[in-house]
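>>> Using only what follows, build the 3D model:
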Amino acid sequence: MKALAARRHDRRAPVVLLLLALLLVGGLYAALQPAPASAAPQAASANDVTNGEKLFAANCATCHGMGATGTNAAPSLVGVGAAAVDFQVGTGRMPLAMSGPQAQRKPVVFTPEQISQLAAYVASLGPGPAIPTAEQVDASKGDPANGMAIFRTNCAMCHNAVGAGGALSQGKFAPNLWSTSNTHLYEAMLTGPQSMPVFNDANITPQEKRDIIAFIRQQGGTQPGGLSLGSLGPVTEGLWAWVVGIGLLIGAAVWIGAKSS
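I've put the predicted structure just below:
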């Protein structure tokens, strides 16, 4: 009996139990850990960076300078990341056709492969936001209701309650979002182009960005009923009510006056 008790109280038993507990906790953590929201972005090859540098020197260095360090005509691109390049070049805003209050969307100059190469070159100059993956911008995995709440808190004051766009000060404007691709919507939130603020993952999480994209996709420029009035919200609605309402009151007053005379 004493021999059995000695085995049960071996001094090495606590160490063994601790190791077993650690293995159990580690196994449970690995089994129950949620899947990552997206795969890591594919790393650019050295050939992409080299070709991107050549494209940059031929098309962008005039304004942004060799090495993208910036000039009096355009800012430095060091540290803006691949996402900023993909948005600006992929929407045709860059190369800039002419100076003005803000760069406007126009037909894209480069092929998708060339845009990827330019993005790879700029990304190699310093760390910055990467181009989002297909999963990150998948609207089917977003919650439009939550996206609506976030959009109307952070975006509606410029882009209007349903993303139809609107005027800003000094000749600037917030564009209509209905025809913007999911990837470019995500990149705009991530990089803050033009007058738009940057919404990094601490401000709006990746899932919330996807929720916003789902909400915008759900709008799609459609009107559930009645006149859209440009989908500009209370401004046009108030103007319409004022013009029609006052017009009807004036018409009624004239008719009553005519009848009484």
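>>> all contacts plus neighbour counts: C-alpha atoms, from now on.
OK.
>>> Assign a three-state SS to the residue lying closest to Lys141 once chain neighbours are set aside, would you?
With Cα to Cα, 6 or more residues apart in numbering as the criterion, Lys141 has its nearest non-adjacent residue at 7.3 Å, and that residue is Arg210. Following DSSP: H, G, I helix; E, B strand; the rest coil, Arg210 is assigned to helix.
>>> here's the other one to compare against:
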Amino acid sequence: MRGARGRPMRRRGPGNLAVLAVALVVVGLVYAVLVPGSATGADGPQSQQIEEGRRLFAVGCSSCHGLNAEGGTNGEGHAAGPSLIGVGAAAVDFQVGTGRMPAAQPGAQVPQKPPAYSEEEIAALAAYVASLAPGPAVPPSESYDVSKVTQEEIVRGGELFRTNCTACHNFAGRGGALPHGRYAPSLMDSSPRHMYQAMLTGPQQMPVFSDAVLLPEDKRAVIAYIVALQESEDPGGLPLGRLGPVSEGLWGWLAGIGLLVLVAVWIGAKVPRTGRGRSPRGE
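Presented below is the predicted three-dimensional model:
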């Protein structure tokens, strides 16, 4: 059989059809293997956790931080909550885990309180915020585990603490006042996990001590020193700056002298006074 130009037309033999069929089968198998795997990844535990965090965020956080964590206003043009894009999972775990977020009301500083979410919900919120942009991740437990630190590490942690932290938290870790109604909280009830996250993220007025500023082993040493302060007894029986009997003796001396002065004034007020120029017999 010839074509229009007189050239013989080639017929497709069974071999070509077999090759085409095999190719279609191979493409179908590859698609069947890859596509279900991708769908499974999209519906995996991590994605489910992020979706749960998104729902929790929309209910409990979006009124201040915006529906997409871009930051929000209070309706009068003033910022109600900062953007959370790029803060990372560690910041969320610290703020929500310590009960500072969600805040009951705005103020100079949000105090610590019992957390409003469970650990699973906090992890979901952290996963959602972490999915928005890269940021500091929740540190592994070995980063702040101080169960095996040596005495030398505790001493070094004390030196680092007195150099970097006492200006706000005082040398005993009991906290202190800051300008504009703010304050550095006491560290006596802080957990090692939250202390590490605070150094890593710098919440509120605290500076960020990233790994480039303070090495992970230095952070662990500082935490070990604070834990040693938490577990130690007050030298004199009462805190009073943890100066021991010296501060307690000074306080007792001042209070005692003050009490004696008050008693002397009270006794003097009770003594009857005699008029001037009059004899004892009234003559």
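>>> Could I get the TM-score for this pair?
The TM-score (TM-score structural alignment, normalised by the length of structure 1) is 0.73; 210 aligned residues with a Cα RMSD of 2.8 Å.
>>> Give the aligned equivalent of the residue nearest to Lys141 of structure 1 in structure 2.
Per TM-score structural alignment, the equivalent position to Arg210 of structure 1 in structure 2 is Arg220.
>>> Kindly report the same for Ala149 of structure 1.
Looks like Ala149 of structure 1 aligns to Glu159 there (TM-score structural alignment).
>>> circling back to that earlier point, in this structure the residue nearest to Lys141 of structure 1 contacts Asp138, no?
Yes. Assessed by Cα atoms under 8 Å, Arg210 of structure 1 is found in contact with Asp138 at 6.8 Å.
>>> picking up where we left off before, can you give me the distance of the match of Arg210 of structure 1 to Ala21 of structure 2?
Distance of Arg220 of structure 2 to Ala21 of structure 2, given as Cα to Cα, to the nearest Å: 64 Å.
>>> Ok, Leu187 of structure 2 next?
Relative to Ala21 of structure 2, Leu187 of structure 2 is positioned 71 Å away (criterion: Cα to Cα).
>>> cool, and Gly66 of structure 2?
Counting by Cα to Cα, the gap from Gly66 of structure 2 to Ala21 of structure 2 is 54 Å.
>>> more neighbours, those two?
Gly66 (19 against 11; other Cα atoms under 10 Å).
>>> and the most centrally placed residue in structure 2, helix, strand or coil?
Centroid-nearest residue in structure 2, with Cα atoms, centre = their mean: Phe94, separated by 2.4 Å. Using three-state DSSP, the three-state assignment for Phe94 of structure 2 comes out as helix.
>>> count of neighbours near Val85 of structure 1?
For Val85 of structure 1, using other Cα under 10 Å, the count is 26.
>>> wait, I meant Leu249 of structure 1
If we define neighbours as other Cα under 10 Å, then Leu249 of structure 1 has 12 of them.
>>> would it count as being in a strand?
No. Counting by three-state DSSP, Leu249 of structure 1 falls outside a strand, being helix.
>>> so what's it up against?
Contact analysis of Leu249 of structure 1 by Cα atoms under 8 Å, 6 or more residues apart in numbering lists nothing.
>>> Could you report the distance from it to Gly171 of structure 1?
37 Å.
>>> If we ignore the residues flanking it in sequence, what's nearest Phe209 of structure 2?
Using Cα to Cα, 6+ apart, the closest residue to Phe209 of structure 2 is Met199 (5.0 Å).
>>> Show me what the one you found lines up with in structure 1.
Met199 of structure 2 is assigned Met189 in structure 1 as its aligned equivalent, the criterion being TM-score structural alignment.
>>> Hmm, that match is touching Asn200, no?
Yes. Assessed by Cα under 8 Å, Met189 of structure 1 is found in contact with Asn200 at 7.3 Å.
>>> Neighbour count for those two, which is higher?
Met189 (19 against 15).
>>> what about the more buried one, which SS state?
Assignment for Met189 of structure 1 (three-state DSSP): helix.
>>> Could you pull up the residues touching it?
Taking Cα under 8 Å, 6+ apart as the test, what Met189 of structure 1 contacts is Pro197, Val198, Phe199, Asn200, Lys209.
>>> May I see those organised as JSON lines, with distance to Pro107 of structure 1 and secondary structure added?
Output for the contacts of Met189 of structure 1, formatted as JSON lines (distance: Cα to Cα, whole Å; DSSP: H, G, I helix; E, B strand; the rest coil):
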{"residue": "Pro197", "distance to Pro107 of structure 1": "25", "secondary structure": "coil"}
{"residue": "Val198", "distance to Pro107 of structure 1": "25", "secondary structure": "coil"}
{"residue": "Phe199", "distance to Pro107 of structure 1": "27", "secondary structure": "coil"}
{"residue": "Asn200", "distance to Pro107 of structure 1": "28", "secondary structure": "coil"}
{"residue": "Lys209", "distance to Pro107 of structure 1": "26", "secondary structure": "helix"}
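>>> Of those residues, select the buried ones using a ChimeraX command.
A single ChimeraX command selects the buried members of the contacts of Met189 of structure 1 (16 or more other Cα atoms under 10 Å):
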select :199,209
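>>> now the contacts of Met189 of structure 1 as JSON lines including distance to Pro132 of structure 1?
Shown next, in JSON lines, are those (distance: Cα to Cα, whole Å):
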{"residue": "Pro197", "distance to Pro132 of structure 1": "18"}
{"residue": "Val198", "distance to Pro132 of structure 1": "15"}
{"residue": "Phe199", "distance to Pro132 of structure 1": "14"}
{"residue": "Asn200", "distance to Pro132 of structure 1": "13"}
{"residue": "Lys209", "distance to Pro132 of structure 1": "11"}
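>>> Thank you, goodbye.
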